[in-house]
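Colleague: give me a model of this one.
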Amino acid sequence: MSSQIATLLRGKHKPYYAPHIDTGDFVIVVNAEKVALTGKKLDQKRAYRHSGYPGGLRSIAYADLLEKNPERAIEKAVKGMLPKGSLGRQMAKKLKVYAGAEHPHQAQQPVPFEMKTIAQPA
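Modeller: Sure, this is the predicted structure:
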């Protein structure tokens, strides 16, 4: 799912794609709390962040992250697939993630995008 979102944000699905220009679309992701991880990633994978101070590295298991803030898990996954630098930061601002089914962007008349096959763990 994250790779398809990153493709939409970069604009690689458009015929006039250029890697040095932000030609991507705004992307709204709803129902982030229903995201599922395959394998043992839920317990073994960790999300890291650093405050910038010595000893300021903090980590959290993805099981706790999805329970506490499911939007951040999707944002981190997609942001890791975008270019590093100012262009990637500009593209990341176009991603809007919401835990529930409601979002405040109905006035922009968003067009639904059907995801291709998504693997669901059994």
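
Colleague: CA atoms for contacts and neighbours, from now on please.
Modeller: Noted.

Colleague: for the residue of the chain most remote from its centre, give its distance to Ala47.
Modeller: Distance from the C-alpha centroid of the chain peaks at Pro54, with 28.3 Å (C-alpha atoms, centre = their mean). Going from Pro54 to Ala47 by C-alpha to C-alpha, to the nearest Å gives 18 Å.

Colleague: to compare with the earlier structure, here is another sequence to fold:
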Amino acid sequence: MWHLFDGQWQNPLDAADKIVPYLDGSNKPIFHPLNDSGDHVVLINARDIALPGTEWEKRVYFHHTGYARGATWTLAWQLHEIDPTMIMRKAVYNKLSKNLLRHGRMARLHIFPDDKVPDSILDNISAQIRQQRPVPTRLDHYPQEQVDSFPKIFDWPKDHIIN
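Modeller: Below is the predicted model:
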């Protein structure tokens, strides 16, 4: 099966916990740790993920080229500017079990930075994984009459408002 997961406003570490059972097949009744019976997961809107607190400035991702002095540490916001899909890819990769099946399971994870998915992949999607956090509605997306009818705590006269 192919599953769709929307990463908008989702914490990558919590989202990885939701995605991993679908990749390794542990959500199925025929699951066995030595068999690879997982499904494909299509993750959209990876550019709009939400790290909590000051994690954008403090979380560091490590990479090594394999050569001497080839170690690099990159902050989360820098890595996200370079490749918007990499933080989700690293989160899911680290949550998968550390065995020889991990690379095959990662091959079934398809990450897209926005909601533009090729039609060849969209035709296969048959289920959706529920988001953990609801996406809040921005204030400028509410109709003006709904904003005006919202109950106010203080009803200030308009001539007292300082611009």
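
Colleague: and what about the aligned partner of the residue farthest from the centre of structure 1 in structure 2, helix, strand or coil?
Modeller: Matched to structure 2 by TM-score structural alignment, Pro54 of structure 1 sits across from Ala68. Here Ala68 of structure 2 is recorded as coil under DSSP: H, G, I helix; E, B strand; the rest coil.

Colleague: repeat for the one 4 residues further on
Modeller: The local conformation at Thr72 of structure 2, judged by three-state DSSP, is strand.

Colleague: grab the nearest non-local neighbour of it.
Modeller: His63 (5.3 Å; C-alpha to C-alpha, 6 or more residues apart in numbering).

Colleague: the one you found - that's part of a strand, no?
Modeller: Yes. Counting by three-state DSSP, His63 of structure 2 is found in a strand.

Colleague: wait, doesn't it sit right on Ala71?
Modeller: Yes. Counting by C-alpha atoms under 8 Å, His63 of structure 2 does reach Ala71; the two are 5.8 Å apart.

Colleague: anything in contact with each of these two?
Modeller: Counting by C-alpha atoms under 8 Å, 6 or more residues apart in numbering, His63 of structure 2 and Ala71 have no contacts in common.

Colleague: wait, a strand at Asp17 of structure 2?
Modeller: No. Under the criterion used here (three-state DSSP), Asp17 of structure 2 is helix, not part of a strand.

Colleague: that one: how many residues sit nearby?
Modeller: Close neighbours of Asp17 of structure 2, defined as other C-alpha atoms under 10 Å, add up to 14.

Colleague: can you tell me which residues contact it?
Modeller: Asp17 of structure 2 makes contact with 92, 95, according to C-alpha under 8 Å, 6+ apart.

Colleague: same question for Asp6 of structure 2.
Modeller: Asp6 of structure 2 makes contact with 43-46, 129, 131 under the criterion C-alpha under 8 Å, 6+ apart.

Colleague: can I get the residues you listed in JSON lines with distance to Pro21 of structure 2, neighbour count and secondary structure?
Modeller: Listed next are the contacts of Asp6 of structure 2 as JSON lines, based on distance: C-alpha to C-alpha, whole Å; neighbours: other C-alpha atoms under 10 Å; DSSP: H, G, I helix; E, B strand; the rest coil:
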{"residue": "Leu43", "distance to Pro21 of structure 2": "14", "neighbour count": "26", "secondary structure": "strand"}
{"residue": "Ile44", "distance to Pro21 of structure 2": "18", "neighbour count": "21", "secondary structure": "strand"}
{"residue": "Asn45", "distance to Pro21 of structure 2": "20", "neighbour count": "20", "secondary structure": "coil"}
{"residue": "Ala46", "distance to Pro21 of structure 2": "19", "neighbour count": "27", "secondary structure": "helix"}
{"residue": "Ile129", "distance to Pro21 of structure 2": "11", "neighbour count": "16", "secondary structure": "coil"}
{"residue": "Gln131", "distance to Pro21 of structure 2": "14", "neighbour count": "16", "secondary structure": "coil"}
